[in-house]
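Q: pasted the sequence and its predicted model underneath.
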Amino acid sequence: MLDFLPFGRKKTPPSSDPLGSLKAATSWLHELPMGDTFAAHEKIVTLLNEFSEKAEPPSKARLQVLMHLDEGAQELQHTLTQQYLRNPRMSRQIESRLWNAVFSFHWQIARGYHMFVMSYVGNPNSSDIRHDIPLITARAIRHFAQQAKCRYFRYETIGAKLWKHVHNLYRLSEYEEFERKPLLIYPKCPGHTTCAEEYLQLLSLDVLNTNSLFPKQIEMVDLWLDSWAAALKLERDYDPQRHVFCVNLGEDKGPRRVRKPPAADSMFRCWGSDALMERVKQTKDALQHGETPAKLGLGEDCRLPTCLEFIDRITQQWSPSGEERVRRKQERIAKVKLIDVVKDFLEICVQVKQDNEALSPKQEEEEQKVKISYEEMLDVRLYGFVTQRTQAKLNQAKQPQPTQQAQQVAHHERWLMENESSSGFGATVDAVHDDWVRLGKLVGLKPERSHNWVVGVIRRLSLLESGQRNVGIEVLAKAPVTVMLKATKPRHSGYTVDGIDAVDIVLPVSALYLPPNAEDKSGVSLIMDSVEYAPGRHFELSARSRSYSIALGRVIEKGDDWLRASFEILQKK
């Protein structure tokens, strides 16, 4: 009789399983520790793994849970990606944690969507998710593409399995005839996309994967392709007048530039880049006429004028004209030898300085000859004979003396050089031991049997399956000179102790002088610590007992903690 009273019946507790329903997943997302981005993101990845491992048949309700988790994690994923990109000099341990967190999310989400797509392909007629297939196919392609982008960040190769998955997803969109259907891929994502655009965005980014772009540059191009990819169109029939690239949907490989007409094959898809080039040209013209990068949708990392130079660089890779493409300036010659490498800027300056100070054997012999001859002549004039002391000096001078370079041992590493050209070297290094190796890193190099150190920059990186890295190094100067720079106008801090500003105490700093280079048409320049640079700043430059008053010019190139700048000689002292 009293069953209708609250205490007369036992309440059924709500499901505590966040994968049990859309409502439970929503409540679970609201309870995440949003103050700790990494911890919250880690919980989502763990839950996604449980979702895929759960032995339950795909259903509409389960798909809703997966899509909701995907949408709810977008902001966290974006935050972690930005943390990764904005800390290029982080330790290997932190880099690995951030990279794995970002990559694992894309892998788990793509895995989940791919499971539903395969379930639909196996039984399309009785599937209750037929209406959602275009959207989850586009999302799956995007998450596979994001996995590829993460591998580009580390200069790794894209696996055959990923290419097969992406090709098959695009083939499905063609077969079901929704490859060009406009989709709002995420509720908070502005603009519409299509499966074809998502696929072409990955293909276009892979064309730029020359192992010479910084992760931040890769991310920037990926952002631009969100809108630029709409100008591209995949076609089945090859047209030599329009098509530049092609991809084989039946292979486990990425796109390639068409150099000869592909064989008649229903699996080939080709596309041209004329429309893309026109879109890029319009963007570049707008920038040159004063439009802001933000208004053009280029992102906050697009800073002029370097952004214009970068746009020219990627345009060359996409260009349909073979003459305008970036080609290797000099032919590489296979040559195996050991090469000493110095990574610290000050250590590079020390080694170059020792080369500058070392006299050639002929110069040293002439100097000693003149010096001893003068002392012998002085003895004869004073005493009428050469003294034993002078003879001892003569004997000592004939004995080989250890040079300063031999006395000071550089803290260097030794690499195996595999090839060289007139402008650089190719080498193989251990990826774990040499984790400091990054694009844009300045290094000092001394190949075996070479008499002096040269200065180079790491331009290309690629990770091998063996765990080693291929490194491409461009030599900036074969005969650099270490110079000392002393600021003529010190920076004032505004704080004094007993009337003395501590910043007024100006200490000289080391820099590297680079002579003019005919190949890149650059004049004289200096490589220096980036914190010392300011446009137009005056220094007193000292080298080889000479002194000049100089003013710094434009920045030619910038690395992680160094930059190369032009300068003007104001006065010779």
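A: Yep, it's here. All figures in this text were calculated on a predicted structure; none of them were measured in a lab.
Q: CA atoms for contacts and neighbours, from now on please.
A: Noted.
Q: sort out which residues of the longest helix along the chain are buried, please.
A: Longest helix in the chain, counting residues (DSSP state H): helix 92-122. Buried residues in helix 92-122, counted by 16 or more other CA atoms under 10 Å: 95, 98-99, 101-114, 116-117, 119-120.
Q: over to stretch 508-519?
A: Buried, per 16+ other CA under 10 Å, within stretch 508-519: 510-515.
Q: how about stretch 65-78?
A: Those would be 65-70, 72-73, 76-77, for stretch 65-78 by 16+ other CA under 10 Å.
Q: other residues contacting it?
A: Contacts of stretch 65-78 with the rest of the structure, by CA atoms under 8 Å, 6 or more residues apart in numbering, involve 19, 21-22, 25-26, 29, 37, 40-41, 44, 48, 102, 105, 109, 112, 186-187.
Q: go with 6 Å
A: residue 22 (CA atoms under 6 Å, 6 or more residues apart in numbering).
Q: apart from its chain neighbours, what residue comes closest to the spatially most central residue of the chain?
A: Nearest to the geometric centre of the chain sits residue 214, at 1.8 Å (CA atoms, centre = their mean). Spatial nearest neighbour of residue 214, chain neighbours left out: residue 439 (6.8 Å); criterion: CA to CA, 6 or more residues apart in numbering.
Q: can you show me the helices along the stretch 351-500 of the chain?
A: 361-383, 388-398, 404-407 (DSSP state H, counting those that start in this stretch).
Q: one step back: tabulate the buried residues of stretch 508-519 (a markdown table), appending secondary structure and distance to residue 480.
A: Shown next, in a markdown table, are the buried residues of stretch 508-519 (DSSP: H, G, I helix; E, B strand; the rest coil; distance: CA to CA, whole Å):
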| residue | secondary structure | distance to residue 480 |
| --- | --- | --- |
| 510 | strand | 13 |
| 511 | strand | 10 |
| 512 | strand | 6 |
| 513 | strand | 6 |
| 514 | strand | 5 |
| 515 | coil | 7 |
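Q: try this one side by side with the last:
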Amino acid sequence: MKAMLGFLTPQAKDATDPLQNAKSAAAWLRQLPALDVIGRQQHVIRALDRMRKEQYAIDLNRIAAIEFVDAALGADRRQLIKQYIENAESSPKLADRIWQALWEMSQEFTLTYQTALESALTQAANARWKAVLPLLFVRLVHFHGTDAKLRVFKHERWIPAKWIELHQIYLRSCELSCDRQPMALPAAGAGAQAWSVEQEYLYVLLVHQLNTGNLGPAEVDWASSQLRAWSRRLALEQIPKSVEGFFVDLAGRSGLIRRNGNDRGSVLRYVDTTPLADAMDRAVGALRDAEATDQGPIAAINQQRLAVLRKIQPALSPSSLSDLRRDPRTAVAVSAHVRIGLSRICQDLTAKAAGDNSSEVSGAAEQIEVFPVAGAPRARRKALVEDDSLAASLSSWSDPMWEVKDRSVAGLRIAATGGIGQSLSLGALVAVRQSDADAWLLGVVRRLNKVSNEEVEAGVNIIADRIVAVMLAAKRRPNEDMGYVVDGLDLSTLGDRFEGLYLPPPSRPDKPLAMKTLIVPTSEYAEGRNVILTTTNSVYTVAFRHLVEQRPDWSWATIQIVEKTARAIGSERGTPSDTG
């Protein structure tokens, strides 16, 4: 009977809908796991998604609830970004999970604010609804900025449809005169910084300018935080006040474009980045002055920040800076084979050496760089683990080709299409063999541009034009009871083996390095550690010295030859007790 006559009494609020008002949202958030940041976000995503899909009525109380949850999760988003940066190099799989959680939250709030805005626009004639429009526009554009920053972390670019969507939101806010009203989330507190739609929109445009291809996640995060503060002085103008700077086509499919003198149109907006450039110049000056006084860890941080500012200045300066490349580039269109990662490079070079060279020369003048490693694995076909090719895993004979687009003494610009190279990252070790050359070049990815999910470009800094794959072993103390000598090598002194690359001097064409160096897995490097390197005629004990460069998966270090022993090829003996 109660169920039948329920319509006669006011309906109780749905307990499964926590976003009915700010008070219910606050009570619900307090019940969520306090220490599980990702878990709490998943609860919020599900609640927002259910609200949209079940088409709950959007009223002013519900909008207040959405804004309250948005403000409450601000600290969570900052914490997740911090965790992403900390794990980006050391634990890439964990970092990807964190990035995905951030992106899903950004997408859900974007869709939610879009839904709320569409509902509010239908009642814009009502004064109470009109008052909430500016903040809805601000937060909607804000989450487009969050998406932009996440994309720049991975060197990805927006598709044209995303740009069209952003421009339409900004245009709509201008039509309603909401574009320059500073707004802040009420639950963020009295001291929260107010932002206008125009300021958030400009910030989105500028964040995309940080996609220079040579910034890591930590550098992007720091640079974007500086832009957030510096960009507040910028404004979009219908009539340019300077012949320099940028413009954005509000009817276009891209972001900021540098002025060229032919930019005219009613839907163009101009921005002079001179105030931003001045702020960068002041920051550079302050960091340089600090070099004279700051010591310890802060000095290294200042140097890193100075390097970041120098990287982003050309992309944000109101005037087009001259080409900052040290060496002249030659445009080419040359196909090339590319190998990514220390292990894969060693695998290919070792197989080639085993097939091409089995003790080429002998004699007293033997050097480390002349001979491939004795006892290297035989060349045999094995399951490919191709970081630089999805297609290669489908066929044992296919070797997808990259293209060299330009080159200089010290670098190459390589490109691939068809999904090849999407796992490439800054600092990756790569070997490139161009079709018009026989030798492999070894380089490091210094610049990365993921044009789309199908196309990638990379700037490679050449560090060696001669490389030899070597097999190294940790050195142990000889064991007289267990000693067994084969070809002049006491096997009891050999510890765990690992692969490496020997770079004969001089390496690094742009800044020649006259010392002998090795590239080994970072887990195997320790300054002063002795390892054994065997060649055709000799057994070397070498010690790792100072680092030239270090990445999470590889370390490039100078070496010192501690001992060199000639090998008696073909000889074999047992332990001393066996031979008397």
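A: Yes, it's here. Note that the structure is a prediction, hence the values are computed from the model and not measured.
Q: what would you report as the TM-score here?
A: The TM-score (TM-score structural alignment, normalised by the length of the first structure) is 0.72; 504 aligned residues with a CA RMSD of 4.7 Å.
Q: just to revisit the earlier point, hang on, the residue nearest to residue 214 of the first structure packs against residue 462?
A: No. Contact status for residue 439 of the first structure versus residue 462: not in contact, 10.5 Å apart, counting by CA atoms under 6 Å.
Q: where do the contact lists of the two overlap?
A: Counting by CA under 6 Å, 6+ apart, nothing touches both residue 439 of the first structure and residue 462.
Q: distance check, residue 344 of the first structure against residue 351 of the first structure.
A: 11 Å (CA to CA, to the nearest Å).
Q: who's more crowded, the two?
A: Neighbour totals were compared for residue 344 of the first structure and residue 351, and residue 351 leads with 22 against 15 (other CA atoms under 10 Å).
Q: aligned counterpart of the more buried one in the second structure, please.
A: Residue 351 of the first structure maps onto residue 349 in the second structure when the alignment is built from TM-score structural alignment.
Q: out of the helices of the stretch 351-500 of the first structure, which is closest to residue 137 of the first structure?
A: helix 404-407 (63.4 Å; CA to CA).
Q: so how far is that closest one from its chain's centroid?
A: Put simply, helix 404-407 of the first structure sits 37 Å off its chain's centre (CA atoms, centre = their mean, to the nearest Å).
Q: mean deviation of it from the second structure?
A: Helix 404-407 of the first structure, aligned to the second structure and superposed, deviates on average by 7.8 Å (mean CA distance after the TM-score superposition for the first structure).
Q: setting aside sequence neighbours, what's the nearest residue to residue 331 of the second structure?
A: That would be residue 406: by CA to CA, 6+ apart, it lies 4.2 Å from residue 331 of the second structure.
Q: what's the answer for residue 94 of the second structure, then?
A: Closest to residue 94 of the second structure by CA to CA, 6+ apart is residue 87, at 6.8 Å.
Q: and if you look at residue 444 of the second structure?
A: Using CA to CA, 6+ apart, the closest residue to residue 444 of the second structure is residue 429 (4.8 Å).
Q: translate that neighbour into the numbering of the first structure.
A: Counting by TM-score structural alignment, the partner of residue 429 of the second structure is residue 442.
Q: burial measure for residue 147 of the first structure, as a count.
A: 21.
Q: which SS state does it fall under?
A: Three-state assignment for residue 147 of the first structure (DSSP: H, G, I helix; E, B strand; the rest coil): helix.
Q: sorry, back to before: which other helices and strands contact the longest helix of the first structure?
A: Applying 3 or more CA pairs under 6 Å, 6 or more residues apart in numbering; DSSP states H and E, we find helix 92-122 of the first structure packed against helix 133-153.
Q: what residues of the following helix or strand past the helix it packs on count as buried?
A: Next along the chain after helix 133-153 of the first structure, taking DSSP states H and E as the criterion, comes helix 160-175. Neighbour-count burial for helix 160-175 of the first structure flags 162-167, 169-173 (criterion: 16+ other CA under 10 Å).
Q: and the strand ranked longest in the first structure, what other elements does it pack with?
A: Criterion DSSP state E: the longest strand present in the first structure is strand 546-558. Where contact means 3+ CA pairs under 6 Å, 6+ apart, strand 546-558 of the first structure is packed against strand 538-543, strand 562-572.
Q: report the angle between that strand and strand 538-543.
A: 110 degrees (axes from the mean of the first three to the mean of the last three CA atoms, to 10 degrees).
Q: run the chain-centre distance for strand 546-558 of the first structure.
A: Per CA atoms, centre = their mean, the centroid offset for strand 546-558 of the first structure relative to its chain is 27 Å.
Q: so for residue 131 of the first structure, which of the helices and strands packed on strand 546-558 of the first structure sits nearest?
A: Of all these, strand 562-572 comes closest under CA to CA, at 54.9 Å.
Q: so which bits of the closest one are buried?
A: In strand 562-572 of the first structure, counting by 16+ other CA under 10 Å, buried: 562-568.
Q: hang on, the earlier thing: hmm, the match of residue 429 of the second structure is touching residue 457, no?
A: Yes. With contact defined as CA under 6 Å, residue 442 of the first structure reaches residue 457; the gap is 4.7 Å.
Q: those two: which is more packed in?
A: Shown here are residue 442 of the first structure and residue 457; by other CA under 10 Å, residue 442 has more neighbours (29 against 20).
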